[in-house]
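Novice: I'll drop the sequence and a predicted model, then ask my questions.
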Amino acid sequence: MSSPSGADLHAGALADSSGARPHITVLLHEAVDALLHADADPNGLYVDGTFGRGGHSRLLLSRLGPQGRLVALDRDPAAQIAAASIQDPRFSLRHARFSEWAEVVAELGLGPVSGLLLDVGVSSPQIDAPERGFSFRADGPLDMRMDPTRGESAAEFLARADVRTLAEVIREYGEERFAGPIAKALVARRESGPALERTRDLAELVARVVKTREPGQDPATRTFQALRIHVNAELEELRSALDGTLKSLGLGGRLAVISFHSLEDRIVKRFIQTHSKDEPDRRAPFAPARQMPLQAIARIHPGADEVAANPRSRSAVLRVAQRAH
């Protein structure tokens, strides 16, 4: 099996094939420890629904037993390149959305699943590559797709959406209080000038509209987040992926989800709460409460050392649940 050095595994640092700065895997040991806990089966089936650059997968493989199996998914073609260095018969990667993990497991004739890991949101290598269009800090094409071979780019969405649709997307997914004025400015630009096709053009337009912002936050932060979430249907993907745990996670199997902003974390929190609290039967108030399928296990934030080493981890939260029934 090919893997990083022990020092790299400890730090979660993985060099990107483009030569960009190393990608530091967030909550690396905490997430893997949550899945491969003391009572877990090291020879079970595990799923990394968001392979990225493989930090979590590599550590999982180093701790699996000889009969263990790890199935990873990612819709970013760059993940396929990163995975090529893993020569391990226990590992396989599918080019698929993480919402499709249960279907992939079923197609492979595998199951039940002993552990599912989801590290949702955009990754550092994607942000740091100007040609992907995720960041307002460097100029690039206004793309923002996790899989640049499929679907509508951010530029294409901006070229067709009306003011109401734009305002709804920016307000709902970016939690942007200036969503209305930004949407109007976007449509006015489209009607009076060349199409918005570059990240710098979009960032400059938003900065002209948003006059006040929290200290240290770029005026375009929330708009870029909103467009990225919309283009990739990220919240719908997360809901579908979570629903899959109710049919494919085995008894005692663990769900571990790392999220990076409140919209994602709220979905995960509510899902676990909804399916972990026993419900009384209102028609038979003295009967035993109906047992729910999940048990909430933990909520974990990065420690001070990790945040100091990787400031992008500061907003991360790991939620863990276990299949109970």
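Specialist: Sure thing, it's come through. Numbering: from 1, shown residues only.
Novice: from here on, contacts and neighbour counts on C-alpha atoms
Specialist: Noted.
Novice: what's the neighbour count on R150?
Specialist: R150 has 10 neighbours, counted by other C-alpha atoms under 10 Å.
Novice: and it, which of the three is it?
Specialist: Look at R150: counting by DSSP: H, G, I helix; E, B strand; the rest coil, its state is coil.
Novice: That one and P311, how far apart?
Specialist: Relative to P311, R150 is positioned 31 Å away (C-alpha to C-alpha, to the nearest Å).
Novice: Quick one: the helices in the stretch 1-150 of the chain, in order.
Specialist: In the stretch 1-150 of the chain, helices defined by DSSP state H, counting those that start in this stretch lie at 6-11, 28-35, 55-63, 77-83, 101-107, 124-128, listed in chain order.
Novice: of all those helices, which lies closest to P215?
Specialist: Nearest to P215 among these is helix 124-128 (21.2 Å), distances taken as C-alpha to C-alpha.
Novice: Settle this for me: L142 is touching D201, isn't it.
Specialist: No - at 9.2 Å, L142 does not count as touching D201 under the criterion of C-alpha atoms under 8 Å.
Novice: the more surrounded of these two?
Specialist: Each of L142 and D201 has its neighbours counted (other C-alpha under 10 Å); L142 has more, 26 against 17.
Novice: Distance-wise, check that one relative to E152.
Specialist: According to C-alpha to C-alpha, L142 and E152 sit 11 Å apart.
Novice: what does G252 give?
Specialist: Using C-alpha to C-alpha, G252 is found at 39 Å from E152.
Novice: List the buried residues of stretch 128-136.
Specialist: Residues of stretch 128-136 classed as buried by neighbour count (16 or more other C-alpha atoms under 10 Å): D128, A129, P130, E131, R132, G133, F134, S135, F136.
Novice: Okay, one more to line up with it:
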Amino acid sequence: MGKRSMPEVSKASGPHVPVLLNEVVAALSPLAGKRIVDGTFGAGGYSRALLAGGADVIAIDRDPSVLPFAQTLDEAFPTQFSFVPGTFSGLDHLAGGRGVIDGVVLDIGVSSMQLDEADRGFSFMRDGPLDMRMSADGQSAADLVNTLETEALANLLYAFGEERKSRRIAQFIVAARETAPIVTTLDLARVIEKAIGRKPGDAHPATRSFQALRIAVNAEFEQLVEGLFAAERLLDEGGTLAVISFHSLEDRIVKRFFDPEKGGPMQSRHLPQVEMATRRWAKVAKAIKPGSEELSRNPRARSSILRTARRTGAKARPTSSEGLGMPVVRGT
């Protein structure tokens, strides 16, 4: 099989344009013989670029709608590519037993194809069922919106969406559902806009509330923490982890995971201090954000942040959210 040229970001295939693609590829150096896990496969943009560089790729995703993209890459790179359905929180089990893993990439965001499919219920810009489930299992956003009491709903919107007007929004939602259940994305968006208004030039008033509900429905913070520690267990010394996050709450968790000193002790205060001080990650790179050229091509990249680090030889830690700044919904 001949050597393939590396694709530029603008040439990435599929409906979802992967953000910071060139920077991710540079960090992971996908040379022939390397084995890399794409823990959030989506439409396969990162996987395709890594495969084109010569690496073997093990792709993971819990969304069944990505299967056609996985099949396309399997046909194009039959000896290099494999797909495993599942959540990246268990990537060490899903990708383990396949030899040394040289890198892991995690894109902690909703893909454009999910946002653009109205029936998935992720976007307030398109009318569809108020769902937001990435795997079609468990509670939907409609379940939360129509069952949570006012205080619990307000606390969720504040903790996961950093929505300062969460209490007023929750009050309007509870009042609206007394007339009829809120079952579509536009139903909810209208209620939120009625609650807090909309100023010209500002982001849509439902932005933070939709983020909060999506995070809650998919247990995204728990998935992120478990995925980070799974990568720590999976990667041997010298392996690289690249994580792309899309808002400050996620980025804070990633930053403190790589550098525990930023957030205080991550493990129980009862463990020996020497154990807490052991560094599992070295060469922690400065955060990278997209440049003006990429933003002009892909406005959805504007909030993305890439952080990378290299695994040391220290023993992996037990999974723990302590010290990571995990948002907590009060009253739960």
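Specialist: Alright, I've got the coordinates. As the structure is a computational prediction, the values presented were derived from the model and not from experiment.
Novice: Report the TM-score for the pair.
Specialist: Overlay of the two chains. TM-score (TM-score structural alignment, normalised by the length of structure 1): 0.86; 304 aligned residues with a C-alpha RMSD of 2.9 Å.
Novice: hang on, the earlier thing: show me the buried residues of stretch 128-136 of structure 1 that map onto strands.
Specialist: Under the assignment DSSP state E, the buried residues of stretch 128-136 of structure 1 contribute nothing to strands.
Novice: I'd assumed A316 was in contact with A31 of structure 1.
Specialist: No - taking contacts as C-alpha under 8 Å, A31 of structure 1 lies outside contact range of A316: 11.7 Å.
Novice: A231 of structure 2 contacts L91, doesn't it?
Specialist: Yes - contact criterion C-alpha under 8 Å: A231 of structure 2 and L91 qualify, at 7.0 Å.
Novice: secondary structure element for the equivalent of E168 of structure 1 over in structure 2?
Specialist: When structure 2 is aligned by TM-score structural alignment, the residue opposite E168 of structure 1 is N155. Under the criterion of DSSP states H and E, N155 of structure 2 resides in helix 150-161.
Novice: now that helix, how far from the chain's geometric center?
Specialist: Its chain's C-alpha centre and that of helix 150-161 of structure 2 lie 20 Å apart, by C-alpha atoms, centre = their mean, to the nearest Å.
Novice: May I see the buried residues of that helix?
Specialist: Applying a neighbour-count criterion of 16+ other C-alpha under 10 Å, one finds T150, A152, L153, A154, N155, L156, L157, Y158, A159, F160, G161 buried in helix 150-161 of structure 2.
Novice: G252 and E152 of structure 1: who's more crowded?
Specialist: G252 (19 against 14).
Novice: Now do the residue mapped onto the more buried one from structure 2 against Y158 of structure 2, distance only.
Specialist: Aligned by TM-score structural alignment, G252 of structure 1 pairs with G238 of structure 2. Distance check for G238 of structure 2 against Y158 of structure 2: by C-alpha to C-alpha, it reads 39 Å.
Novice: before we move on, what about R208 of structure 2?
Specialist: Remark: distance between R208 of structure 2 and Y158 of structure 2 (C-alpha to C-alpha) = 9 Å.
Novice: Which residues are in contact with each of the two?
Specialist: Among the neighbours of R208 of structure 2, none is also in contact with Y158 (C-alpha atoms under 8 Å, 6 or more residues apart in numbering).
Novice: For I182 of structure 2, list the residues it contacts.
Specialist: Listed by C-alpha under 8 Å, 6+ apart, the contact set of I182 of structure 2 reads L130, A142, V145, N146, A176, L188.
Novice: which of the residues you listed has the most neighbours?
Specialist: The most crowded member of the contacts of I182 of structure 2, judged by other C-alpha under 10 Å, is L130 (27 neighbours).
Novice: how about that one, what's its partner in structure 1?
Specialist: When structure 1 is aligned by TM-score structural alignment, L130 of structure 2 is paired with L142.
Novice: got a list of what that match touches?
Specialist: If you count contacts by C-alpha under 8 Å, 6+ apart, L142 of structure 1 has them with R132, G133, F134, S153, A154, A155, L196, E197, R198, T199.
Novice: Counting neighbours, go ahead and name the busier of A31 and A316 of structure 1.
Specialist: More neighbours surround A31 than the other of A31 of structure 1 and A316, with 25 against 21 (other C-alpha under 10 Å).
Novice: With distance to V113 of structure 1 as extra columns, can I get the helices of the stretch 1-150 of structure 1 in a markdown table?
Specialist: Formatted as a markdown table, the helices of the stretch 1-150 of structure 1 follow (distance: least, C-alpha to C-alpha, whole Å):
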| stretch | distance to V113 of structure 1 |
| --- | --- |
| helix 6-11 | 25 |
| helix 28-35 | 11 |
| helix 55-63 | 14 |
| helix 77-83 | 21 |
| helix 101-107 | 8 |
| helix 124-128 | 28 |
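Novice: nearest to A296 of structure 1, of those?
Specialist: If we rank those by C-alpha to C-alpha, the stretch that ends up nearest is helix 28-35, at 11.9 Å.
Novice: Contacts for stretch 104-118 of structure 2 next, please.
Specialist: 15-17, 24, 28, 36-40, 42-43, 120-123, 126-129, 224, 231, 240-246, 250.
Novice: can you pull the buried residues of that stretch?
Specialist: 104-108, 110-116, 118.
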